[in-house]
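A.B. asks: Whatever this is, show me its structure:
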Amino acid sequence: MPSFARARSIRLNVNQLHLTPPARGGEFPVLERLSFTNCRFDAGALISRCPRLRVLELICCRALDTITVHSATVEELLVTGEGRRLRGVDIVAPLLKKFTLHSDVSVDFSMSLLAPMVENLSWNCRFACWLDPHKAVGMRLGRGGGA
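C.D. replies: The predicted structure is shown next:
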């Protein structure tokens, strides 16, 4: 993936392209907004190269099995995935204020969300329970710190 040192916003819409950041360099020092549609990449490796990233959109990135976003700067995160079976979401984002997750999920879906500043949460996960009626879909929400 090329580096764009002065880009503040990047929007890529490609058909199943696999993006790999270069081994060295490839920094995005002023990038604030990043949007991917229909592609595959290592989100963690890319996010670590974007020290000012505030908005991240992952739209129909079907090849991503698990979404991992660990960022000290991301404030908005959008994840959508029609027709794919997302297996997991792992988010550590202390400044995250808006989180949207709309996706089909697998039977073994798991989610870890550490985002104490979330103000706007939209979560629409679909599971084809008719495939195995003995499987249950559950959700546990809670706050840390004994609350």
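A.B. asks: CA only for contacts and neighbour counts going forward, please
C.D. replies: Will do.
A.B. asks: any idea how far Arg40 lies from Leu53?
C.D. replies: From Arg40 across to Leu53, the span is 19 Å (CA to CA, to the nearest Å).
A.B. asks: again, but for Ala72
C.D. replies: Ala72 sits at a distance of 9 Å from Leu53 (criterion: CA to CA).
A.B. asks: What of Phe4?
C.D. replies: As defined by CA to CA, Phe4 lies at a distance of 14 Å from Leu53.
A.B. asks: So for those two, which residue has more residues nearby?
C.D. replies: A direct count of neighbours by other CA atoms under 10 Å for Phe4 and Leu53 places Leu53 higher, at 24 against 15.
A.B. asks: residue contacts, the closest residue to that one other than its chain neighbours?
C.D. replies: When the adjacent residues along the chain are set aside, Leu53 lies closest to Glu32, with 4.0 Å between them (CA to CA, 6 or more residues apart in numbering). Each residue near Glu32 by CA atoms under 8 Å, 6 or more residues apart in numbering is listed here: Arg8, Ser9, Cys50, Arg52, Leu53, Arg54, Val55.
A.B. asks: now the other sequence, so there's something to compare against:
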Amino acid sequence: MVDTAHVNSLLRAAARLEPEELIFSLSSDFIGDYPVVDLPCFHRATSIQLGLFAVIRVPAGVEFPALETLYLACSIDALDSGLRVLHLSSTELNGDHLRVNSASLLELVVGSRWTRSVNVVAPVLKQLTMSLTASKISVVSVLAPLVEKVSWKCCYMNGCITFGLWLLEQVTLQTAERQGQLPMLHIRAHCVRPLNLLQALSK
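C.D. replies: So this is what the prediction gives:
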């Protein structure tokens, strides 16, 4: 079993090697408590991939001047250092609220994950891919005026959104793959009380 001190020590040792690419993964089977890890400076890294059952903090003054692509399978407090590509896996990010605010991000990919709110501000974003599972949605806000390619899938659980007798199950939005094609919007719902609906239609 390893703790916060062990993980931090290993990351600092990796930072001293000044890698151009960092892939760091540690199974939850080897971590006792939910550690809070301080990410050190990786001055030359253009790509960082973190797979940790942990919360990643970026201390004040820590910068990543060459970083372009970040893959996360863990929580992180805040990081925006000229990122162009951000991949978030199914694990938690800031609890059950998804927040991304980046002036440089060109591509955002969010893997299947639970969430209650979505807030994305990315003024130069070109590609957005989201797969979400929601039990209660409070806010969905995406500000990306230049986005060209969108793939959005949200599955709703526990009857969090209803329209009269209808319960929303899934919403899928897909932009056209080729020029001349129309974008696709697919909504799937089912009737909460089908017998009552049939009786109403028969009258």
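A.B. asks: TM-score of the superposition?
C.D. replies: The pair, once superposed, lands on a TM-score of 0.77 when counted by TM-score structural alignment, normalised by the length of the first structure; 128 aligned residues with a CA RMSD of 2.3 Å.
A.B. asks: Show the buried residues in the contacts of Glu32 of the first structure.
C.D. replies: In the contacts of Glu32 of the first structure, burial by neighbour count holds for Cys50, Arg52, Leu53, Arg54, Val55, counting by 16 or more other CA atoms under 10 Å.
A.B. asks: Now for the spatially most central residue of the second structure, which secondary structure element holds it?
C.D. replies: Central residue check for the second structure by CA atoms, centre = their mean: the C-alpha nearest the mean position is that of Val110, 3.5 Å away. Taking DSSP states H and E as the definition, one finds Val110 of the second structure inside strand 107-114.
A.B. asks: list the helices and strands that strand packs on?
C.D. replies: Using 3 or more CA pairs under 8 Å, 6 or more residues apart in numbering; DSSP states H and E as the contact definition, the elements that strand 107-114 of the second structure packs against are strand 85-88, strand 127-134.
A.B. asks: Just give me the closest of the contacts of Glu32 of the first structure to Leu121 of the first structure.
C.D. replies: Sorting the contacts of Glu32 of the first structure by how near they are to Leu121 of the first structure, with CA to CA, puts Val55 at the top with 14.7 Å.
A.B. asks: What does that closest one correspond to in the second structure?
C.D. replies: Matched by TM-score structural alignment, Val55 of the first structure corresponds to Val85 in the second structure.
A.B. asks: And its match, how far from His6 of the second structure?
C.D. replies: To His6 of the second structure, Val85 of the second structure is 29 Å away according to CA to CA.
A.B. asks: One more: Ser138 of the second structure?
C.D. replies: Applying CA to CA, the value for Ser138 of the second structure to His6 of the second structure is 38 Å.
A.B. asks: same question, Leu185 of the second structure
C.D. replies: As defined by CA to CA, Leu185 of the second structure lies at a distance of 48 Å from His6 of the second structure.
A.B. asks: And for Cys41 of the second structure?
C.D. replies: As defined by CA to CA, Cys41 of the second structure lies at a distance of 17 Å from His6 of the second structure.
A.B. asks: just Tyr156 of the second structure next, same as before
C.D. replies: The gap separating Tyr156 of the second structure from His6 of the second structure is 39 Å, by CA to CA.
A.B. asks: Compare these two (neighbour count), which wins?
C.D. replies: More neighbours surround Tyr156 than the other of Tyr156 of the second structure and His6, with 20 against 13 (other CA under 10 Å).
A.B. asks: What lines up with the more buried one in the first structure?
C.D. replies: Structural correspondence for Tyr156 of the second structure with respect to the first structure (TM-score structural alignment): Phe127.
A.B. asks: Grab the nearest non-local neighbour of its match.
C.D. replies: Spatially, and ignoring its direct neighbours in sequence, Phe127 of the first structure is nearest to Val105 (5.5 Å; CA to CA, 6+ apart).
A.B. asks: Check the alignment and tell me where the one you found lands in the second structure.
C.D. replies: Aligned against the second structure by TM-score structural alignment, Val105 of the first structure finds its counterpart in Ala134.
A.B. asks: still on that earlier bit, dump the buried ones among the contacts of Glu32 of the first structure to TSV, plus distance to Ala63 of the first structure.
C.D. replies: Converted to TSV, these look like this (distance: CA to CA, whole Å):
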residue	distance to Ala63 of the first structure
Cys50	22
Arg52	26
Leu53	23
Arg54	24
Val55	21
